[in-house]
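>>> need a 3D model of the sequence below.
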Amino acid sequence: MMNNQKIGVGIIGASPSNPYSWAVNAHIPSIKALSDDYELRAVSTSRQTTAKEAEKKFGVTGFDNHLDLINHPGVDLVVVAVKVPYHHEIISAALDAGKMVFSEWPLANGLDEAEELTKRAEASGVRTIVGLQARYSPVIGYAKDLISEGYIGDVLGTTLVGSGMGWTGVTDHLNSYVYDKANGVTLLSVPIMHTIDTLQYLLGDLSILSAQLVSNQAEAVIADTNTIIPFTSPNHVSIMGTLTEGTAVSVYYRGGISRGENMRWEINGTRGDLVITAPSGHSQLAELKLQGGRNQENHVEDLTVPESYFGNHLPNGMPGNTARIYEQFAKDLREGTYTTPDFAHALRQHKLLSIIETASLTGMRQHLS
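Okay, the predicted model is just below:
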């Protein structure tokens, strides 16, 4: 812990006027729930009016310039919860100031920026976090333990089908930036990479993969302004391959919302099967459901996740996984461990993202080292 005191948190991007604000909906409830370890000290937004609104709502100093927040003496941990194209500038400034950084995923807009930020973090010697929090879902934790205990025997294969919820023909102004792949927020980079990070956490790393990124809609309509924008982000992604232990993998995501299931993940073994479902393909924030069956059972049944996986004092629903990543980070600081996903981990995922794009572009199978 910071000098045996609470970790002072400053959040960049905490605009109360934005209904989609991840900072407001996930980070602030998490910090409040972990008041023994953390204290919110400052927030910043891009405009003076919203900064004042945030200051009034959250009861801490509000800035309209991220540099003022970074230089606040009470801020130990800078949370970067803004659009990806602004990550590089803000994270660089925080690292230069010697502050710990919690960056939402993706860490950066492309592999080159991710490599540079990771090198900066290593040179500065400060602790970092990246918001790949799906692994902290109680369902994922319980499924991992079941697999390690041999519930389904040896894992043979896994199939995952999901919906991106966005990246369809109609959007609104606030979300329209994700349709331009140059902004770094795509069907592949967000819901798929969150989920593949979790898949590898459960089952092991990808060893060989093939991929196809499909863009078959050229335009989208912004409904609230009735304007048409180019649609350059892929809206269908298929990935096939094997894990290091030989497990077969198939992942398919589509843009939009399915009238069927929006996420179904099967893990098949020599003795049984696990099935994870959710109302959204965003595994990092969706409410996951776990089912299983084994041996002579010819179907799966609901599996109840023990209460010990949830944490009594942590919020339920959307903020839950973010709260658990904060909780783990505080524990790492106390115990001198490094288990929370950090920038080095994020860089590995950015490299994997780049390999998937290369596989699609070249049509060639990629062997991962």
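
>>> make it CA atoms for all contacts and neighbour counts henceforth
Noted.

>>> and the gap between the most centrally placed residue in the chain and residue 361?
In the chain, the residue lying closest to the centroid (CA atoms, centre = their mean) is residue 132, at 3.7 Å. Separation of residue 132 from residue 361 (CA to CA, to the nearest Å): 26 Å.

>>> next, the contact list for residue 60, please.
Neighbour list for residue 60: 40, 41, 42, 43 [criterion: CA atoms under 8 Å, 6 or more residues apart in numbering].

>>> dump the residues you listed to a markdown table, plus secondary structure.
A markdown table is the format used below for the contacts of residue 60 (DSSP: H, G, I helix; E, B strand; the rest coil):
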| residue | secondary structure |
| --- | --- |
| 40 | strand |
| 41 | strand |
| 42 | strand |
| 43 | strand |
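
>>> scan those and report the most crowded one.
The most crowded member of the contacts of residue 60 is residue 43, carrying 32 neighbours; neighbours defined as other CA atoms under 10 Å.

>>> wait, that one touches residue 10, no?
Yes. If you go by CA atoms under 8 Å, residue 43 and residue 10 touch, sitting 5.4 Å apart.

>>> who touches both of those two?
Shared contacts of residue 43 and residue 10 (CA under 8 Å, 6+ apart): residue 69.

>>> and this one, so I can compare the two:
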Amino acid sequence: MATASNTVRVGFVGVSGSDDPTLTGWANVTHLPALEALDGVVLAGVCATSPEKAQAAADRFGVPGYSSAADMAAAQGIDIVAVTVKVPDHYDVVTAAIEAGKPVYCEWPLGNGLLEAEKMTHHAATRDLRCAVGLQARAAPTIRYVRDLVAQGYIGDVLSTTLLGSGMNWGPGMLLRNAYTLDARNGATLLTIGVGHALDPLEFCLGRIEEVQTLSGLRREEIHFVENSKTVKATAEDQWVIAARLESGAVASIHYRGGQAGGQNLRWEINGTEGDLVLSSDFGQMQPMTLALAGAKGGERPEPMEIPPEYMLAGDLPDPALNVAQAWALFVSGSEDAATFEDALHMHRLIDAIDQSARTGRALVREFDKGVEVWCEAP
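Prediction:
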């Protein structure tokens, strides 16, 4: 991404100026360390919901503070607007940035539902803005290496893939600040977050999904808050089981469950005609943590595999900042591997199809109508 100063200046909506670690959010623990680790990308502005909060963040980080996303986006000292607020607030902030002619890096999910994602993607395209979405799992060193291994034929032709993951959230107890994820109307559910963050790297490595059939369930209807033991009713399903067929003909099985299991919470197997790859983690979501990789050929037991250093784009950052830094590196370099708004729109359509299949009990297939991706009931 070329700029007049050869430095990419990023303004953040959603950074906290508080010194209290319980009040700092995702941006503080991931995006800010990520920018510090990258050459030529700097924090240049912060925006908060009130003048007082904006000033606190400005004082803490030594950059200009804004109480309006539109004002920050319009500032000459900002090249990119990063949106790290809750999902229901994405649309207004992203729209303000696009109106100001600034590229956007928006956290995933892009919108609260498919319609918002369609509007934002179209809006950015009409302004000829290349915008990124925080589907950072695809940028992870392990995922990028796995994609190359598959493409190079390490396991032969892919026959099938199986992914079992835990949401970590959506279990018996939850932090108060995450309560909004229990309400399906807010667009930040196990399906959109846990499943969405898993399906993007799956497709990144193995190709697009062409057919889905889904079961879902809400097994924990009451969740208690760990801070005070009060309870709240959940409306967002906490079990998602997806049977899918990829464009290659390979079949896929994906199960995401709320909460967490003891020990391993994520296991992703890719089985081919010549061998197998296995990715695993004690953390159940795909995007925040480094995944262990094992591989084998000819029916042997999978053994640990080292990730070559050329897949590390952002140094030796710890989790969960590493994958975010990798995603920023791909975006600002103009790499085709960066997750864009178009990728986000595709994922929103896939998520919508998965949800529709669960509600109707019917399989859905991906088709194209005048070049536009649509999902229809299978014949």
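
>>> list the TM-score for the superposed pair.
Scored against TM-score structural alignment, normalised by the length of the first structure, the superposed chains reach a TM-score of 0.94; 363 aligned residues with a CA RMSD of 1.6 Å.

>>> which one in the first structure is aligned with residue 194 of the second structure?
Counting by TM-score structural alignment, residue 194 of the second structure lines up with residue 191 in the first structure.

>>> no wait, residue 338 of the second structure
Using TM-score structural alignment, the equivalent of residue 338 of the second structure in the first structure is residue 340.

>>> and for that match, the neighbour number?
If you count neighbours by other CA under 10 Å, residue 340 of the first structure ends up with 22.

>>> could I get the contacting residues of it?
Counting by CA under 8 Å, 6+ apart, residue 340 of the first structure has contacts 129, 325, 328, 329, 332.

>>> would residue 232 of the second structure count as being in a helix?
No. Applying three-state DSSP, one finds residue 232 of the second structure to be strand, outside a helix.

>>> thought it was touching residue 222?
Yes. If you go by CA under 8 Å, residue 232 of the second structure and residue 222 touch, sitting 5.6 Å apart.

>>> so which strand or helix has the residue of the first structure most remote from its centre?
Distance from the centre of the first structure peaks at residue 296, with 37.0 Å (CA atoms, centre = their mean). Mapping residue 296 of the first structure onto the secondary structure by DSSP states H and E places it in no helix or strand at all.

>>> what residue of the second structure takes the place of residue 243 of the first structure?
So, by TM-score structural alignment, residue 243 of the first structure is matched to residue 246.

>>> how much space between its match and residue 350 of the second structure?
12 Å.

>>> the more surrounded of those two?
Under the criterion of other CA under 10 Å, the comparison of residue 246 of the second structure against residue 350 puts residue 350 first, with 27 against 20.

>>> that one: what secondary structure?
Going by three-state DSSP: residue 350 of the second structure is helix.

>>> may I have the residues that are in contact with it?
Applying CA under 8 Å, 6+ apart to residue 350 of the second structure gives the contacts residue 375.

>>> quick one: what's aligned to it in the first structure?
Here residue 350 of the second structure is matched to residue 352 in the first structure, going by TM-score structural alignment.

>>> check residue 236 of the second structure too.
Aligned partner of residue 236 of the second structure by TM-score structural alignment: residue 233.

>>> thought that match was touching residue 183?
No. Residue 233 of the first structure is not in contact with residue 183 according to CA under 8 Å; the separation is 9.5 Å.

>>> more neighbours: these two, which one.
Neighbour tally, residue 233 of the first structure and residue 183, criterion other CA under 10 Å: the higher count belongs to residue 233, 25 against 17.

>>> find the nearest non-adjacent residue to the more buried one, please.
residue 181 (4.6 Å; CA to CA, 6 or more residues apart in numbering).

>>> helices of the stretch 1-150 of the second structure, start to end?
26, 32-37, 51-61, 69-74, 90-99, 114-126, 141-151 (DSSP state H, counting those that start in this stretch).

>>> adding distance to residue 209 of the second structure, write these out as JSON lines.
As requested, the helices of the stretch 1-150 of the second structure are exported to JSON lines (distance: least, CA to CA, whole Å):
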{"stretch": "helix 26", "distance to residue 209 of the second structure": "30"}
{"stretch": "helix 32-37", "distance to residue 209 of the second structure": "31"}
{"stretch": "helix 51-61", "distance to residue 209 of the second structure": "42"}
{"stretch": "helix 69-74", "distance to residue 209 of the second structure": "36"}
{"stretch": "helix 90-99", "distance to residue 209 of the second structure": "27"}
{"stretch": "helix 114-126", "distance to residue 209 of the second structure": "18"}
{"stretch": "helix 141-151", "distance to residue 209 of the second structure": "16"}
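
>>> tabulate those (CSV), appending distance to residue 320 of the second structure and mean neighbour count.
What follows is the helices of the stretch 1-150 of the second structure, written out as CSV (distance: least, CA to CA, whole Å; neighbours: other CA atoms under 10 Å):
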stretch, distance to residue 320 of the second structure, mean neighbour count
helix 26, 9, 16
helix 32-37, 10, 20
helix 51-61, 21, 19
helix 69-74, 26, 22
helix 90-99, 22, 21
helix 114-126, 26, 18
helix 141-151, 13, 19
